[in-house]
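**Student:** Pasting the sequence and the predicted coordinates here, then a few questions.
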Amino acid sequence: MQEFTRSIATEMRAKSEDHARNYMSAVAGLTIWTVNIACLPLERSSVLSGHNIDAYIRRGVKDLSPVTLRNLRSRLLRVSAELVDYNPRRRDAGKKSRYENFVPYAPKELTRFRNQGSTRSTAVRRHNWMTLLALGAGCGLNTTEIVLLPTSAVQSTGDGVRVTVAGKRPRMVVCLAAWEEDLRQLVSSPHAEHFLFSKAERPTYPNAYVTRFLSTVANDGAAFQVERLRSTWIVNHIDAGTPVFALMHALGVKSLSTLERLEQYAAAPGDDVLTAAFRGARS
């Protein structure tokens, strides 16, 4: 692998003004991950493919900021463009990553958003702000599901609050205990007559509408992103040890890709926990 990496860095030095060492470091990490983790052959067509580079950035790089990740990805794609005829218009070129859209929120950030909710300019804005926050961070719903959720879909019982999601991914979601009281108050609000998210008519494009709503209502403050609230909910469940397939069902997904992109944000269990789990599995 060392010779493979050195040859790429040497060729790039002749093609680019960047120092060869910059490429050496970037390609070395990609190469090691490709061979040892992804189990792909040590060939340029495999190592430097757009799909492989994106997979490496998503799952193989830890503890880097979103800006650093974007720079690393750009550098690797530049190598691919020069050495393996990378074509950005090809379907396998890899899509532009949106890492910042999936980073979970810290507890103090959620607290700040809660506090912001009580200071919005109108009662309806306060209600809708908290509806997005409670259903995103408390139930893991996406924007469209929140906007289209009937008030009757939220049921409160003695053992918690359950949300029944219809549409393309029908399922039942149990709300996190920390958000139960918020949902109970929202359901009893006069603004939640038919739908929990209050609006005379359902918007044709829910995502665009909610983005504009949050930008306007934030009033130059920090607005949250529903997708990041959903990520926060997912990571909370991963850290709590919620069974993977039960979590996938609650999310309405059929593949592990949604969980894989959040692996770097989940708490790593200790060796003793892992040992006990693997030893205790029923044979």
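**Tutor:** Ah, there it is.
**Student:** Please count neighbours and contacts with C-alpha atoms only from this point.
**Tutor:** OK.
**Student:** residue boundaries of the strands in the chain?
**Tutor:** 154-157, 160-165, 171-174 (DSSP state E).
**Student:** Take the ones you listed and write them to JSON lines, including mean neighbour count.
**Tutor:** Below are the strands of the chain laid out as JSON lines (neighbours: other CA atoms under 10 Å):
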{"stretch": "strand 154-157", "mean neighbour count": "15"}
{"stretch": "strand 160-165", "mean neighbour count": "18"}
{"stretch": "strand 171-174", "mean neighbour count": "18"}
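**Student:** who wins for proximity to residue 3 among these?
**Tutor:** Closest approach to residue 3 among the strands of the chain is made by strand 171-174 (51.9 Å; CA to CA).
**Student:** Geometrically speaking, which residue is the centre of the chain?
**Tutor:** The centroid of the chain falls nearest to residue 102 when counting by CA atoms, centre = their mean (2.9 Å).
**Student:** for the residue lying closest to it once chain neighbours are set aside, what are its contacts?
**Tutor:** Setting aside the residues directly before and after it, residue 102 is nearest to residue 228 in space (CA to CA, 6 or more residues apart in numbering), at 5.0 Å. Applying CA atoms under 8 Å, 6 or more residues apart in numbering to residue 228 gives the contacts 101-105.
**Student:** and those, which are buried?
**Tutor:** Buried by 16 or more other CA atoms under 10 Å: 102-105, out of those.
**Student:** Now go through those and say which are in helices.
**Tutor:** Among the buried ones among the contacts of residue 228, no member falls in helices (criterion: DSSP state H).
**Student:** Can you tell me which of those is nearest residue 203?
**Tutor:** residue 102 (24.0 Å).
**Student:** give the contact list for the residue nearest to the centre of the chain.
**Tutor:** Residue 102 touches 227-228, 231, 262, counting by CA under 8 Å, 6+ apart.
**Student:** Tell me how far stretch 8-23 lies from the chain's centre.
**Tutor:** On the basis of CA atoms, centre = their mean, to the nearest Å, stretch 8-23 sits 33 Å off its chain's mean C-alpha point.
**Student:** what does stretch 250-259 give?
**Tutor:** 11 Å.
**Student:** And here is the other one:
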Amino acid sequence: MTNYKPQRSHPEWTRIEAFVKDACSLAAPKTTYTASLLLTVTSAFALWCVADQGWPLQADVIFSRQAIDMYCSQENPDRSEGTRRNYRAILMRVSEVVAPEEHPDAMTPLSRKRIAEPYSNEEMDEFSLWAVGQNSTEKRRRAMLMLAFCAGAGLKSSDVSTIYPDDVVVDNLGITITVGGTNPRLVPLEGQWETWMIAILAQVPRDIPIWGKPNRTLDGKLLSSFTQYTVGQRPRGDRLRATWSVDHLRAGTRIKELMRALGVDKFESLPRYLEFVDALDDDCYRTELRGEVRP
């Protein structure tokens, strides 16, 4: 245990090393976990608390149930449910040993379905610059297409690779995208992305998907596999899709039509999306509901 160092060096490690190793040394005899596993999980957690959150290096703060709850529920949302449950169990066991008084509050159930957080307008502006700033024609086209499909039409990663040029129709009402597969639907493209889409359609062959031939068969990983080789701060497909949903809710798009574009019969995540929609002030609230409601 004394020779342990994190696989990735961090400038804060020297400051927290003794704290982490002391905690794991106390907990190890009272747990079934190996010292290596305790150190790996606890060191990553402590670095997050100190370096990312700026919390003081105190056992009752770092190993509080609230801190563990935040870390396991929010940090690195790409982790599987099973991994997060295991991390929570390990950290809770350490906490019970080194901070036994810090267990008053109920934990957030990990089974609660979460949603990706939407991007701000400023972040979306940055991603537009990210797309046009890629270092090859193909990367620029795919980056622009990712933003248009996900932030402009709410498409999933698994949808993107299935769209052919003939699935995109341009007419006097704008642009529509026909999505096939197991969730077929017709989705209007937001107007702000139409110029990009028209330019892309003029560049691609008609007999293959607009995205091109993907390098992997797992369509659900298509976008993340692409963005990892791009330059700059890259967007996430699920957050772009959340941005599209929240933007429409903020604009007052009818829920039924939004569900139609999403291709869903139930909008179970609606309450969590509405958390990102500002409430009206009292005057606007009254005006909104005072108007005629019958068509």
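**Tutor:** Yes, it's here. Given the structure is predicted, the values throughout are model-derived calculations rather than measurements.
**Student:** before we move on, the earlier item: a markdown table please, covering the strands of structure 1 and showing distance to residue 206 of structure 1.
**Tutor:** As requested, the strands of structure 1 are exported to a markdown table (distance: least, CA to CA, whole Å):
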| stretch | distance to residue 206 of structure 1 |
| --- | --- |
| strand 154-157 | 20 |
| strand 160-165 | 16 |
| strand 171-174 | 20 |
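**Student:** what separates the residue opposite residue 220 of structure 2 in structure 1 once aligned from residue 233 of structure 1, distance-wise?
**Tutor:** With TM-score structural alignment as the criterion, residue 220 of structure 2 lines up with residue 207 in structure 1. To residue 233 of structure 1, residue 207 of structure 1 is 19 Å away according to CA to CA, to the nearest Å.
**Student:** more neighbours, those two?
**Tutor:** Higher neighbour count among residue 207 of structure 1 and residue 233: residue 233, with 23 against 15, using other CA atoms under 10 Å.
**Student:** Burial check on residue 284 of structure 2, number of neighbours?
**Tutor:** Residues lying near residue 284 of structure 2 (other CA under 10 Å) number 11.
**Student:** Could you find the counterpart of it in structure 1?
**Tutor:** Matched by TM-score structural alignment, residue 284 of structure 2 corresponds to residue 273 in structure 1.
**Student:** ok, now residue 183 of structure 2?
**Tutor:** Aligned partner of residue 183 of structure 2 by TM-score structural alignment: residue 169.
**Student:** My read is that its match contacts residue 252, right?
**Tutor:** Yes: Residue 169 of structure 1 lies in contact with residue 252 (CA atoms under 8 Å); the separation is 5.2 Å.
**Student:** Please identify which of these two sits among more neighbours.
**Tutor:** residue 252 (18 against 14).
**Student:** Contacts only, for the aligned residue in structure 2 for the more buried one.
**Tutor:** Aligned counterpart of residue 252 of structure 1 in structure 2: residue 263 (TM-score structural alignment). Residues in contact with residue 263 of structure 2 (CA under 8 Å, 6+ apart) are 183-185.
**Student:** Residue 222 of structure 2 versus residue 263 of structure 2, what's the distance?
**Tutor:** Distance of residue 263 of structure 2 to residue 222 of structure 2, given as CA to CA: 20 Å.
**Student:** do residue 163 of structure 2 as well
**Tutor:** As judged by CA to CA, residue 163 of structure 2 and residue 222 of structure 2 stand 13 Å apart.
**Student:** before we move on, what about residue 268 of structure 2?
**Tutor:** To residue 222 of structure 2, residue 268 of structure 2 is 25 Å away according to CA to CA.
**Student:** who's more crowded, those two?
**Tutor:** Using other CA under 10 Å, the more surrounded residue of residue 268 of structure 2 and residue 222 is residue 222, with 21 against 10.
**Student:** do you know how far the match of residue 252 of structure 1 is from residue 180 of structure 2?
**Tutor:** Distance of residue 263 of structure 2 to residue 180 of structure 2, computed by CA to CA: 11 Å.
**Student:** ok, now residue 154 of structure 2?
**Tutor:** Distance, residue 154 of structure 2 to residue 180 of structure 2, by CA to CA: 14 Å.
**Student:** Comparing those two, which shows the higher neighbour count?
**Tutor:** Neighbours were counted for residue 154 of structure 2 and for residue 180 using other CA under 10 Å; residue 154 has more, 27 against 13.
**Student:** For burial, what's the neighbour tally of residue 183 of structure 1?
**Tutor:** 24.
**Student:** Map it onto structure 2.
**Tutor:** Here residue 183 of structure 1 is matched to residue 197 in structure 2, going by TM-score structural alignment.
**Student:** Its match touches residue 152, doesn't it?
**Tutor:** No: if you go by CA under 8 Å, residue 197 of structure 2 and residue 152 don't touch, sitting 10.1 Å apart.
**Student:** ok, which stretches of the stretch 1-150 of structure 2 are helices?
**Tutor:** Listed in chain order, the helices of the stretch 1-150 of structure 2 (DSSP state H, counting those that start in this stretch) span residues 13-27, 35-47, 59-62, 65-74, 81-98, 121-132, 137-146.
**Student:** what would those look like in TSV with distance to residue 207 of structure 2 and mean neighbour count?
**Tutor:** What follows is the helices of the stretch 1-150 of structure 2, written out as TSV (distance: least, CA to CA, whole Å; neighbours: other CA atoms under 10 Å):
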stretch	distance to residue 207 of structure 2	mean neighbour count
helix 13-27	54	17
helix 35-47	48	19
helix 59-62	56	17
helix 65-74	42	19
helix 81-98	40	18
helix 121-132	25	15
helix 137-146	17	19
